[in-house]
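> A predicted structure for the sequence below; I have some questions about it.
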Amino acid sequence: MSAFGYRKPADLPQTVALFPLSGAILFPRGVLALNVFEPRYLNMVDDALGAERLIAVIQPATGEENEAIPALCNVGTIGRITTFSETDDGRYLITLTGVCRFDLEQEIKSGTPYRQALVSYDEYAADFSASPGVGIDRAGLIASLKDYARSRGYAVDWEAVDQAPIETVVNVASQVCPFDPAAKQALLEAPTLEDRSSALIALVEWGSAGDSERPLQ
């Protein structure tokens, strides 16, 4: 069961507000901080706050969120607004906490300035519970992440990483590493946490190998 009382796909709405964001993915139990300033998305946040506080994060299929009506990927994640503040210049600073992934089934004409769609969560019933990641080589994963961080010159609190649940390690790394949108989407769509960990290791090892060929800046 999620922290918000959702137990199964039927507990979530079939019609959702869509927030297309290139390069941004959200995992169940993960968090995504957003700076909302476009009028249509300010309207979307207003509507969400007045209802179930749910917003669907999804990537444009082209990687170009600034297109007037970009085609969208087939899989996204429904998130719940868990923190909210308003700035003096009218922006909203929100945090979304992921609940469950979904398949985009059909966009609908909604009469709102933001896009809406019918979605299905049926393929992602396992998202409602944290994965123990029993098939993951934790030590190997962290070693690969350390090599990647070292090659990029990133500072990481490895003590915190060592103490975090394996699901958090995999999903946070998948979310924050600067992979291209297609790679991010592949990580999101990985069927299991073990599959995502394997894909993540492949990506960071490829990145580390490429960076080793040039000096650090």
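Done, it's in.
> going forward, measure contacts between C-alpha atoms and count neighbours the same way
Will do.
> Quick check: which element contains the spatially most central residue of the chain?
Nearest to the geometric centre of the chain sits Leu26, at 1.4 Å (C-alpha atoms, centre = their mean). Following DSSP states H and E, there is no helix or strand that holds Leu26.
> how much space between it and Ala17?
Separation of Leu26 from Ala17 (C-alpha to C-alpha, to the nearest Å): 15 Å.
> List the buried residues for the longest strand seen in the chain?
Using DSSP state E to define each element, the chain has its longest strand at strand 92-108. Using 16 or more other C-alpha atoms under 10 Å as the test for burial, strand 92-108 gives 92, 94-104.
> again with stretch 127-147
Buried residues in stretch 127-147 (16+ other C-alpha under 10 Å): 127-130, 133, 136, 138, 141-142, 144-147.
> and if you look at stretch 107-125?
Neighbour-count burial for stretch 107-125 [16+ other C-alpha under 10 Å]: 114-121, 124.
> Kindly reformat those as TSV containing distance to Ala164 and secondary structure.
Formatted as TSV, the buried residues of stretch 107-125 follow (distance: C-alpha to C-alpha, whole Å; DSSP: H, G, I helix; E, B strand; the rest coil):
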residue	distance to Ala164	secondary structure
Tyr114	36	coil
Arg115	36	coil
Gln116	35	strand
Ala117	35	strand
Leu118	35	strand
Val119	32	strand
Ser120	30	strand
Tyr121	27	coil
Tyr124	23	helix
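> Pasting the second one now:
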Amino acid sequence: MTARAFLPKTLDLLPAELPIFPLTGGLLLPMGHLPLNIFEPRYIAMVTDALRTPQRLIGMVQSSDQAQSMGEAPVHGLGCAGRISAFSENDEGTILITLTGVIRFCIEEELSLAAGGYRCVRADFSRFGSDLSRLAPDPQAEDGAGANADGDVLRASIIDATKRYFDAKGFSTDWDGINNLGLAELVTSLGMACPFDPMEKQALLEAQTVEEQARTLAQILTMAAMGDGHENNAAVN
């Protein structure tokens, strides 16, 4: 049985309240896998409590004020809920987990601190029901979204922008693997793996559909490649 078999399939299976883990630069997208090293006592308590629930969900959010400590800083109003899909402890007393992205959510309100000292919110998932379809894509489709002519064009534009971005940054990758990804997988993999700044990552997260995320990703890659190219040309001249 695959990990996807344990993920919620409908909105009614999602909790009304969600613990949140504020992490600037920590982007989780539906279908993505985010490894985390948990060491603060309040977040160890959060993971322990989440593991006791059927859904095992934690909400990943970014701080909207990087000048403040992440634990107390105001956060963006939109995040992504992830299921704890892997868990291990080590001898130093820290916990290693992997979150698998399930669905994005809007924060309706922040609640009182949990008994373990971590933050919780009332979450509204209603805008992002389509995220759940990515978890169980149509086997007849190329991927869960964008498997059409427009999707093919977007996919090609992302791959082209990625090549220029990687050339500018001096990165290497498995191009055969990238070429075999469908649109949704491509957006998720590159969006989470590339070292974009926090606001660019938030823009990717907030784009409503896979197609909008794809266009946003292509723009970010293109602008980053152009910026590096201009800097390199200036240095040579």
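Done, it's in. Here the structure is a predicted model, which is why all the values come from computation and not from measurement.
> quick one on the thing from earlier: of all the buried residues of stretch 107-125 of the first structure, which two lie farthest apart?
Tyr114 and Tyr124 (25.1 Å; C-alpha to C-alpha).
> quick one: buried residues of stretch 199-217 of the first structure?
199-201, 203-205, 207-208.
> Among the buried residues of stretch 127-147 of the first structure, name the ones in helices.
Cross-referencing those against helices under DSSP state H gives 138, 141-142, 144-147.
> I figured Val210 of the second structure hits Glu185, correct?
No. Using C-alpha atoms under 8 Å, Val210 of the second structure is not in contact with Glu185, being 9.6 Å away.
> now the longest helix along the first structure, how far from the chain's geometric center?
Using DSSP H, we find that the single longest helix of the first structure is helix 193-211. From the chain centre to the centre of helix 193-211 of the first structure is a distance of 17 Å (C-alpha atoms, centre = their mean, to the nearest Å).
> same question, stretch 46-54 of the second structure
With C-alpha atoms, centre = their mean, you get 20 Å for stretch 46-54 of the second structure.
> hmm, who's touching that stretch?
With contact meaning C-alpha atoms under 8 Å, 6 or more residues apart in numbering, stretch 46-54 of the second structure is reached by 19, 56-58, 84, 116, 118.
> closest to Met70 of the second structure among these?
Tyr118 (11.6 Å).
> show me what contacts the closest one?
If a contact means C-alpha under 8 Å, 6+ apart, then Tyr118 of the second structure has 19-20, 42-43, 45-46 as its contacts.
> any chance of the residues you listed in TSV, plus neighbour count?
As requested, the contacts of Tyr118 of the second structure are exported to TSV (neighbours: other C-alpha atoms under 10 Å):
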residue	neighbour count
Pro19	25
Ile20	24
Arg42	17
Tyr43	21
Ala45	18
Met46	23
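> Taking the residues you listed together, which two end up most distant?
Top of the distance list for these (C-alpha to C-alpha): Ile20 and Ala45, 12.1 Å.
> list the contacts for the closest residue to Ile136 of the first structure other than its chain neighbours?
Spatially, and ignoring its direct neighbours in sequence, Ile136 of the first structure is nearest to Glu194 (5.7 Å; C-alpha to C-alpha, 6 or more residues apart in numbering). The contact partners of Glu194 of the first structure, by C-alpha under 8 Å, 6+ apart, come to 133-136.
> Can you tell me what Ile97 of the second structure aligns to in the first structure?
Per TM-score structural alignment, the equivalent position to Ile97 of the second structure in the first structure is Ile94.
> so its match makes contact with Ile81?
Yes. Contact status for Ile94 of the first structure versus Ile81: in contact at 6.6 Å, counting by C-alpha under 8 Å.
> which neighbours do the two share?
With C-alpha under 8 Å, 6+ apart, Ile94 of the first structure and Ile81 have no common neighbours.
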